[in-house]
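**Student:** Task: produce atomic coordinates for the following.
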Amino acid sequence: MTGIASSPVLLVLAFTGAYWNATVVIHEVSEHIIAKPVKMNAALHNQSLSIEKLRETSSRLIDSFNATYLVLPYEPDMNITFYGVVNSHNPLNSEYGSLVTFDKNSGDVTFSQDIRKTDTLTVTLDSFRKLHFGYFAGLTSKIMWCILGLSPVFLSITGFYLYWQRNRRKRNARKKRKVANNFALNT
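**Tutor:** Model prediction:
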């Protein structure tokens, strides 16, 4: 019964985790193994840019945008990106769903994405974060995800116990048959 009850949560955990792992592996293989790695000696962005001014600009570009995460370039082809949260009726929109990207040299806006105005695929992929970690309904969903996520541990312990009991019964039955056979031969 535990396995049946926890299977939807475990499927969500498996699917979202597999998606993230696959995207990271594909990126690492294509950018760092197939393509020739680039040696970095200098700063990857203009050091005179004001990060605070860029954050203020991002808040003006998207209505109710609150920056929650900043990514500075750590690879040569990256720009400065602010990820953030916006007021939304969708409980599965993450705090990283909307973003504003600035050119790393000039500070000009190169891209912005309001999760409320994007396509279904982007909204679905953004929902993976809250679905994977189970924090879409507050403490209740966190507790449910924790308990149901630990069900494989419970199932492995109970499975081992049942296996051990079955083997113990088989050994005891074998011993009883042997004693009975010895008794029958001696009489």
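
**Student:** Could you use CA atoms for every contact and neighbour count after this?
**Tutor:** Fine.

**Student:** ok, residue 122 - how many residues close by?
**Tutor:** 13 (other CA atoms under 10 Å).

**Student:** for residue 54, same thing?
**Tutor:** Neighbour count for residue 54, taken as other CA under 10 Å: 20.

**Student:** my read is it is in a strand, agree?
**Tutor:** No - Residue 54 is assigned helix when assessed by DSSP: H, G, I helix; E, B strand; the rest coil, not a strand.

**Student:** quick check, residue 83 in a strand?
**Tutor:** Yes - with the criterion set as three-state DSSP, the secondary structure at residue 83 is a strand.

**Student:** Which residues are in contact with it?
**Tutor:** Counting by CA atoms under 8 Å, 6 or more residues apart in numbering, residue 83 makes contact with 67, 68, 69, 70, 95, 96, 97, 98, 99, 100.

**Student:** Cross those against strands and list the overlap.
**Tutor:** The strands, defined by DSSP state E, take in 67, 68, 69, 70, 98, 99, 100 from the contacts of residue 83.

**Student:** from these, which would you call buried?
**Tutor:** A residue is treated as buried here by neighbour count (16 or more other CA atoms under 10 Å); on that basis the buried members of these are 67, 70, 98, 99, 100.

**Student:** still on that earlier bit, would JSON lines of the contacts of residue 83 with distance to residue 81 be doable?
**Tutor:** Below are these laid out as JSON lines (distance: CA to CA, whole Å):
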{"residue": "67", "distance to residue 81": "10"}
{"residue": "68", "distance to residue 81": "11"}
{"residue": "69", "distance to residue 81": "8"}
{"residue": "70", "distance to residue 81": "6"}
{"residue": "95", "distance to residue 81": "14"}
{"residue": "96", "distance to residue 81": "11"}
{"residue": "97", "distance to residue 81": "12"}
{"residue": "98", "distance to residue 81": "10"}
{"residue": "99", "distance to residue 81": "7"}
{"residue": "100", "distance to residue 81": "6"}
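
**Student:** Second input sequence below; structure requested for side-by-side comparison:
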Amino acid sequence: MPTKPDGVFVIYKKLPGDTEDFNGSVKLDQYSGKVLAVTDSRVAGLGDRILNSFTPIHYGTFGGLPTRIFYVFVGLAPTILMITGLVMWWLRRKLKKPGAIALATSE
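**Tutor:** Have a look, this model is predicted:
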């Protein structure tokens, strides 16, 4: 919905030959319904085709279920690294306490 008096309606459409994303669009005047612009991804220029190819890569929809599972693991990697880093820091801090070194060397 347009939020300004000079705004337009934008309708996104998946055209035949498109991948999973909606790259085709129609812009309509909010008062008269007149078509202001039509974007057809099938006849887009090279730059638009390159930019449109990033969408399935960004959302992980290009390789089916295996790619989505891989994206889950990649998404969880920072959390796992943070947890293991905190555990390593805590254990190292625990060993640096006075008496902890003596206990560690006496074994």
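
**Student:** Quick check: TM-score for this pair?
**Tutor:** For this chain pair, the superposition-based TM-score is 0.78 by TM-score structural alignment, normalised by the length of structure 2; 102 aligned residues with a CA RMSD of 2.3 Å.

**Student:** Show me which pair in the buried ones among the ones in strands among the contacts of residue 83 of structure 1 is furthest apart.
**Tutor:** Of all pairs drawn from these, the one with the largest separation by CA to CA is 70 and 98; the distance is 12.0 Å.

**Student:** Quick check: chain neighbours aside, which residue is closest to residue 27 of structure 2?
**Tutor:** residue 10 (4.6 Å; CA to CA, 6 or more residues apart in numbering).

**Student:** Just tell me what that neighbour corresponds to in structure 1.
**Tutor:** Using TM-score structural alignment as the criterion, the counterpart of residue 10 of structure 2 in structure 1 is residue 81.

**Student:** for residue 76 of structure 2, same thing?
**Tutor:** Aligned against structure 1 - with TM-score structural alignment as the criterion - residue 76 of structure 2 pairs with residue 150.

**Student:** name the element the most centrally placed residue in structure 2 belongs to?
**Tutor:** When CA atoms, centre = their mean is applied to structure 2, the residue found nearest the centroid is residue 58 (4.5 Å). Counting by DSSP states H and E, the element that carries residue 58 of structure 2 is helix 46-59.

**Student:** got the contact list for that helix?
**Tutor:** Outside of helix 46-59 of structure 2, the residues that reach it under the criterion CA under 8 Å, 6+ apart are 20, 21, 23, 41, 62.

**Student:** Buried residues, that helix. List them.
**Tutor:** When burial is assessed from 16+ other CA under 10 Å, helix 46-59 of structure 2 yields the following buried residues: 52, 55.

**Student:** Quick one: name whatever helix or strand follows that helix.
**Tutor:** helix 65-95.

**Student:** Looking only at that following helix, what residues are buried by neighbour count?
**Tutor:** By neighbour count, and taking 16+ other CA under 10 Å as the criterion, the buried residues in helix 65-95 of structure 2 are residue 71.

**Student:** likewise stretch 71-91 of structure 1?
**Tutor:** Neighbour counts using 16+ other CA under 10 Å place 78, 79, 80, 81, 82, 83, 84, 85, 86 of stretch 71-91 of structure 1 among the buried residues.

**Student:** Tell me the one among these nearest to residue 18 of structure 1.
**Tutor:** residue 83 (22.8 Å).
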